[in-house]
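**Student:** Quick one, fold the following:
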Amino acid sequence: MKNHSKNGFQKYDMIVFCHLRWDFVYQRPQHIISRLAKDYKILVVEEPLKRNEEKSVFSVRKLDSKIDVCQPAVDHIDEIGPYLKKHLKDTDFSLGWFYSAAFVPVLETLDFESVVYDCMDELSLFKGASSKLLEQEQQLLAAADVVYTGGKSLYESKKQKHHNVFCFPSSVDISHFSSRNNAKPLDLEGIPSPIIGYYGVIDERIDLNLIRETAAKRPDASFVMIGPLCKIEESDLPRAQNIYYLGMKSYDELPSYLQYFDVAMMPFALNDSTKFISPTKTLEYMAAEKPIISTKIKDVARDYSNCVTLIKDADDFITAIENPKQNFRREYREILQKTSWDSTAENMRLMIKRAIA
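**Tutor:** Okay, here's the model as predicted:
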């Protein structure tokens, strides 16, 4: 990482405020922001980690010539605005892009020609969410010129609170996930088929009891969980000889694992934290042409019930494994033809121009 002083520091057109680490699971923010970088010089600001560094230090990590990532050397998110004002060359920017309302205090310090709220999750319903988040979202909605949502359920919620809301469900890089000639990863060697696989964050949104019960009923099937643990403990995880936890894999590695799934699963719990989710992995699983089994997440059920097997309990899960949907590939192709991250990012860019025209 390089340290930069306020005087010779790069001028930015756009600042992105994101609750997710850029190096965490590669998902919506990375896909969209990396594409918008063709038009903007971007600084991605992450939530701070408490540290003992001097607050006069300003460090960024350069991803490429157009995107820098900053972890502010402050103790609290409320200090980010003054911190950036102190260290950046300018405090007036073309675009402020928010993934979490927790960053809204920066609007007291920094000026943006336009403000975008890309709401990918209802963060106020997540485990450990701040009690201030709903109030902060009201402030962000009041300041935002345009609001994007990551799914239809979120759109229906936010359109009641803002005059300029657009639904942009997460998309997929089809060529990335449709590759077929990947070598079998070493940590999949020795895991017997059929492999019922999941990748993504393993947190309070996953129905761990469903996995435990289904694995017990199908000891001949292998249940493979790929992804980092978040906000739950190792001791919370179901353990059995046919349940495998392979840890976090990079975005580039995921197709190699997905290729060897016999069935792709989305075992989400039906609770507050999943009420508004629209899982990106649905389309990624489709791009790999895998049979998909999912619990009845609202956005999945209403958009993909013709090609995704929906379940409510372990018995349903077993039946779905033994009798997967047939002839789903045509439905997958029709769905995938209508979406791409390139078109999503471009349409977002055009909406911003219209919103501020």
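
**Student:** going forward, measure contacts between C-alpha atoms and count neighbours the same way
**Tutor:** OK.

**Student:** Could you check stretch 244-264 and say which residues are buried?
**Tutor:** Applying a neighbour-count criterion of 16 or more other C-alpha atoms under 10 Å, one finds 244-245, 248-249, 254-264 buried in stretch 244-264.

**Student:** That one: how far from the chain's middle?
**Tutor:** 17 Å (C-alpha atoms, centre = their mean, to the nearest Å).

**Student:** Run through who's touching stretch 219-227.
**Tutor:** Under the criterion C-alpha atoms under 8 Å, 6 or more residues apart in numbering, residues 191-202, 211, 215, 242-249 lie in contact with stretch 219-227.

**Student:** And this one, please, so the two structures can be compared:
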Amino acid sequence: MKSHRISNTKLHAKYAKLCEEEKNIRVEIVHLREKLLFSESQFFYRIFSFFKLLAADFKNLFQKKKISLKPINKNGSLKNDIKITTQSIRSLKAYKEKLEAVERSPFILLVWIVKTCSSVLLFIPAFISNALVRKELRKNSTKRKTIDLINFGVIPYHFRKLRQQHLAEELAKKGVRIFYIESRFIPLADGKAKYSLTKEVDNVYVVKLASSRDIAIYHQPPTVKEINEIIGSLKQFINDIGITNPLAKVDYPFWAYITNHLKVPVIYDCMDDYEGFNITGSHILDLEKDLFKKSDITLVCSELLLKKVKKNRPRKTILLKNACEYTHFKKAYVKKDTCSAGLCWIRKPVIGFFGAVGEWIDTKLLIKIATSFPSASVVLIGEVQNEEILRIGETYPNIYLLGEKPYAKLPEYLQTFDICVIPFLINKHTRLIDPVKMYEYFAAGKPVVTTAIQEIETYKKLFYYSSSHEEFILNVRFALKEKNIKLRKKRQDVAQKNTWEKRSVILYKELLKLA
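**Tutor:** So this is what the prediction gives:
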């Protein structure tokens, strides 16, 4: 009995060690993917990803043996867990080696040469364009009596259209000039602070600041030298444009390194509980605590996040929930076949999801959906940030990973969905969220099946709320059979009352008070 306990203890210790190793490799892969996505090797990374997914599709098309649609790790024994985790580590290491090979590729030099030549060829028109934008801005600065908002972003402006871009564009319609600071940096030119400037739409301008290193803001702290470079670049931009008395909106705690040195009112938009992310560094959490204390206003996107923030923040906190662009997504109300979106190889019914496919997706639930509905297609649209989901996509022939799609095209794909799902794990991150996709799905009147996300319980009568995997599967069955037109209209009514335009009115009033 004693020897059995010792043996069991050793197995638990071994399993814990393997789990830690697996987690560390996943974090390294996330960092590598992020680096490749925004570096000179982006072109090769995209080709690599394309062929990886293409190979998986062909493997499924010409499978010699029928794939078993049984959930992995059915017996749940510790030895089996160790075996599966060991296999996962082996697979992750192989994937990491491929990514490192892409990063080291000698052809990157060729890409750099082509990009440099292109930059030289485009330099004159770009220089003229930037000069014209600067001239226009300087001219307008002397006449303006409204607000200038420097928006320190969390993602590149064109990467994925989210809360921050929607709010920026709606505020711009009210006359606020938005200067969206990109989350990536351009190289310093001869040691001098420079910046790039482009006009997106009326009153929305995208700015890239300069630094001697392209810092990954999510997990890399800057040096004192780099902070001074970024501040120098920002001040040069402000002086060139003639901006006086701006407001600052911070979308990610990293930017506190910069705003702490600026004498401007600060609005911090707290969109997530960053403690719940695997790659969040301790310095980010410390910076956020500082922002809670020093910012003039803190915005939060959910009731639960509001309760948490108020414990640490004595100053003004405002609930500004997420929303949708109703007119954009209501176009998806009428159902269409998959061919209408160029997806003829995907059969109906479609159980669909769009958004980032990250660590918050419940992979075990995803497998259960695929195995419980083998004649349906499980379609996930969005950049896959989870190696395990890539593996699942290769294993189960009715799971389709379509990758990132342009925001403008999302209604076309949404039209092909028979039902929508939000298969999130319930953890530190997801328990505090107010999912944007819920409002977007509602705008199309779609039946929605979700896990037990507490923030959206208010609308429980309008969707299928699931407290367990078994209930989720049962709710998918109900949702696929739904014929209730009145229920669909009620969902649209909720979406119509929760638009980014309405949210921007609340924020605009607060900006006027600060200005």
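
**Student:** May I have the TM-score of the superposed chains?
**Tutor:** A TM-score of 0.89 describes the superposed chains when it is computed by TM-score structural alignment, normalised by the length of the first structure; 354 aligned residues with a C-alpha RMSD of 2.7 Å.

**Student:** Just the helices from the stretch 101-250 of the first structure, written as ranges.
**Tutor:** 133-143, 152-158, 174-177, 208-217 (DSSP state H, counting those that start in this stretch).

**Student:** any chance of the ones you listed in JSON lines, plus distance to residue 308 of the first structure?
**Tutor:** As requested, the helices of the stretch 101-250 of the first structure are exported to JSON lines (distance: least, C-alpha to C-alpha, whole Å):
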{"stretch": "helix 133-143", "distance to residue 308 of the first structure": "33"}
{"stretch": "helix 152-158", "distance to residue 308 of the first structure": "18"}
{"stretch": "helix 174-177", "distance to residue 308 of the first structure": "18"}
{"stretch": "helix 208-217", "distance to residue 308 of the first structure": "18"}
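
**Student:** how about a markdown table for those helices, with mean neighbour count and distance to residue 329 of the first structure added?
**Tutor:** Formatted as a markdown table, these follow (neighbours: other C-alpha atoms under 10 Å; distance: least, C-alpha to C-alpha, whole Å):
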| stretch | mean neighbour count | distance to residue 329 of the first structure |
| --- | --- | --- |
| helix 133-143 | 17 | 40 |
| helix 152-158 | 19 | 24 |
| helix 174-177 | 17 | 14 |
| helix 208-217 | 18 | 26 |
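
**Student:** out of the contacts of stretch 219-227 of the first structure, which are inside strands?
**Tutor:** 195-199, 243-247 (DSSP state E).

**Student:** what do we get in the second structure for residue 73 of the first structure?
**Tutor:** Using TM-score structural alignment, the equivalent of residue 73 of the first structure in the second structure is residue 210.

**Student:** residues near its match, how many?
**Tutor:** Per other C-alpha atoms under 10 Å, the neighbour tally for residue 210 of the second structure reads 26.

**Student:** Specify the local secondary structure of it.
**Tutor:** strand (DSSP: H, G, I helix; E, B strand; the rest coil).

**Student:** Show the contacting residues for the closest residue to it other than its chain neighbours.
**Tutor:** Nearest residue to residue 210 of the second structure, sequence neighbours excluded (C-alpha to C-alpha, 6 or more residues apart in numbering): residue 186, at 4.7 Å. Residue 186 of the second structure sits next to 195-196, 208-211, 214 when contact means C-alpha under 8 Å, 6+ apart.

**Student:** I'd like those residues laid out as TSV, including distance to residue 149 of the second structure.
**Tutor:** Converted to TSV, those look like this (distance: C-alpha to C-alpha, whole Å):
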residue	distance to residue 149 of the second structure
195	17
196	17
208	15
209	16
210	20
211	22
214	24
